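Student: What follows is a predicted structure for the sequence shown.
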Amino acid sequence: MSRVLALDFGTKRTGIAVTDELQIIASGLTTVATSELLVFLKEYCSKESIALFVIGEPKQMNNEASESEVYIKEFIQKLEAAIPQIPIQRVDERFTSKLAFQSMLTGGLKKKQRANKALIDEISATIILQTYLDSKKY
């Protein structure tokens, strides 16, 4: 089987998570500067078999798209052009940053580690991916 790769897209950096080959477990992979994201994804996809990209869909509490959705849609167009063979699915990412921070607290990370925004982005991508995996179970 192929892996599923999730992105917590940001204008400065993007958190990336990936499943195992059986698509059971979501694990944080890395955080990449968004300006280098397409290059990273092309290289990663040339080494690993990826079945699907899951990209977070930020929404406001009233269910309207957040301001960052404009940038995400622009990126998706570039991703579709660069790697057209891999489909893209969106997943609601409301509260993922808060959940990521809470998981850092629960995990006992020190204050300095919790201030690492790149780590928060990677954990957020993992939460987005796990949300997708959980939705497939039903």
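Tutor: Now that the structure is in, tell me what you want to look at.
Student: Please count neighbours and contacts with C-alpha atoms only from this point.
Tutor: Fine.
Student: Are we agreed that residue 29 is in a strand?
Tutor: Yes: counting by DSSP: H, G, I helix; E, B strand; the rest coil, residue 29 falls inside a strand.
Student: if I pick it, what's in contact with it?
Tutor: 15, 16, 17, 18, 122 (Cα atoms under 8 Å, 6 or more residues apart in numbering).
Student: repeat for residue 13
Tutor: 31, 32, 33, 34, 35, 118, 121 are the contacts of residue 13 under Cα under 8 Å, 6+ apart.
Student: ok, and what's touching the longest helix anywhere in the chain?
Tutor: For the chain, the helix with the greatest residue count under DSSP state H is helix 117-136. Contacts to helix 117-136, defined as Cα under 8 Å, 6+ apart, come from residues 4-8, 13-19, 23-31, 54-56, 91-93, 96-97, 99-101, 114.
Student: gap between it and the chain center?
Tutor: 6 Å (Cα atoms, centre = their mean, to the nearest Å).
Student: Likewise for stretch 11-26?
Tutor: 6 Å.
Student: ranges for the helices of the chain?
Tutor: 37-47, 69-82, 96-106, 111-114, 117-136.
Student: Name the residues of the second one that are buried.
Tutor: Of the residues in helix 69-82, those buried under the neighbour-count criterion (16 or more other Cα atoms under 10 Å) are 69, 72, 75, 79.
Student: That one vs helix 37-47, what angle?
Tutor: 40 degrees (axes from the mean of the first three to the mean of the last three Cα atoms, to 10 degrees).
Student: and the comparison structure, right after this:
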Amino acid sequence: MAQLLAIDYGKKRTGLAVTDDLQIIASGLTTVPTKELIAFLKDYTQKHDVELFLVGEPKQMNNTPSESEALIQPFLVKLEQAFPNIPIKRVDERFTSKMAAKTLIDSGLKKKQRQNKALLDEVSATIILQSYLYNQ
């Protein structure tokens, strides 16, 4: 088996999370500047076997796409062009930011540490990945 890699795409930063090779445990990987994302993924996939990209799909409460979906669509085209042999699946990411913030609070981090948006993005990607694994 190979890793699954979840992407919480953002305009400035993108959170990433991966599974172990057995696809049992989801772990935060890192947060990268979005403009460097494709280069980071190319480097990462040369060193690690990635079976599937999971990209967060932001939706409104009425199930329609949120406005940030317009930013994600061009990225999906670039991702598919850069990695034609790695399939891409979308995962509903509603409430992941709120869940990530609550996770950081529950973990006992101080307020200053919780304000680290990069950490929040990484935890959000981990939640996207965990929800996919749970619903598989």
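Tutor: Nice, thanks for sending it over. Small disclaimer: the values here were computed from a predicted structure and weren't measured.
Student: related to what we said a few turns ago, also compute the angle for the longest helix of structure 1 relative to helix 96-106, please.
Tutor: 110 degrees.
Student: Buried residues, helix 117-136 of structure 1. List them.
Tutor: Residues of helix 117-136 of structure 1 classed as buried: 118-133 (neighbour count, 16+ other Cα under 10 Å).
Student: Name the nearest residue to whichever residue in structure 2 pairs up with residue 125 of structure 1, sequence neighbours excluded.
Tutor: Under the alignment (TM-score structural alignment), residue 125 of structure 1 pairs with residue 125 of structure 2. Excluding its sequence neighbours, the residue lying closest to residue 125 of structure 2 (Cα to Cα, 6 or more residues apart in numbering) is residue 8, at 4.9 Å.
Student: how near is the one you found to residue 14 of structure 2?
Tutor: 6 Å (Cα to Cα, to the nearest Å).
Student: between those two, which one's more packed in?
Tutor: residue 8 (29 against 22; other Cα atoms under 10 Å).
Student: so the more buried one touches residue 28, yeah?
Tutor: No: judged on Cα atoms under 8 Å, residue 8 of structure 2 makes no contact with residue 28 at a distance of 11.0 Å.
Student: Can you work out which residues contact both of those two?
Tutor: 16, 122, 125.
Student: Please identify which of the residues you listed is nearest to residue 64 of structure 2.
Tutor: Each of these was scored against residue 64 of structure 2 by Cα to Cα, and residue 125 proved nearest at 20.8 Å.
Student: Give the residue farthest from the middle of structure 2.
Tutor: Computed with Cα atoms, centre = their mean, the residue of structure 2 farthest from its C-alpha average is residue 110, at 23.9 Å.
Student: Okay, that one and residue 102 of structure 2: tell me how far apart.
Tutor: 12 Å.
Student: show me what contacts residue 69 of structure 2?
Tutor: Here residue 69 of structure 2 is in contact with 57, 58 (Cα under 8 Å, 6+ apart).
Student: Kindly recompute the last result at 7 Å.
Tutor: residue 58 (Cα atoms under 7 Å, 6 or more residues apart in numbering).
Student: how close does it sit to residue 93 of structure 2?
Tutor: 11 Å.
Student: Are there residues contacting both of those two? Which ones?
Tutor: By Cα under 7 Å, 6+ apart, the residues touching both residue 69 of structure 2 and residue 93 are residue 58.
Student: Double-check residue 52 of structure 1 against residue 4; I have them as touching.
Tutor: Yes: the criterion here is Cα atoms under 7 Å, and residue 52 of structure 1 meets it with residue 4 at 5.0 Å.
Student: and the contacts of residue 13 of structure 1 as JSON lines, adding distance to residue 44 of structure 1?
Tutor: As requested, the contacts of residue 13 of structure 1 are exported to JSON lines (distance: Cα to Cα, whole Å):
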{"residue": "31", "distance to residue 44 of structure 1": "13"}
{"residue": "32", "distance to residue 44 of structure 1": "12"}
{"residue": "33", "distance to residue 44 of structure 1": "15"}
{"residue": "34", "distance to residue 44 of structure 1": "15"}
{"residue": "35", "distance to residue 44 of structure 1": "16"}
{"residue": "118", "distance to residue 44 of structure 1": "19"}
{"residue": "121", "distance to residue 44 of structure 1": "18"}
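Student: This completes my enquiry, with thanks.
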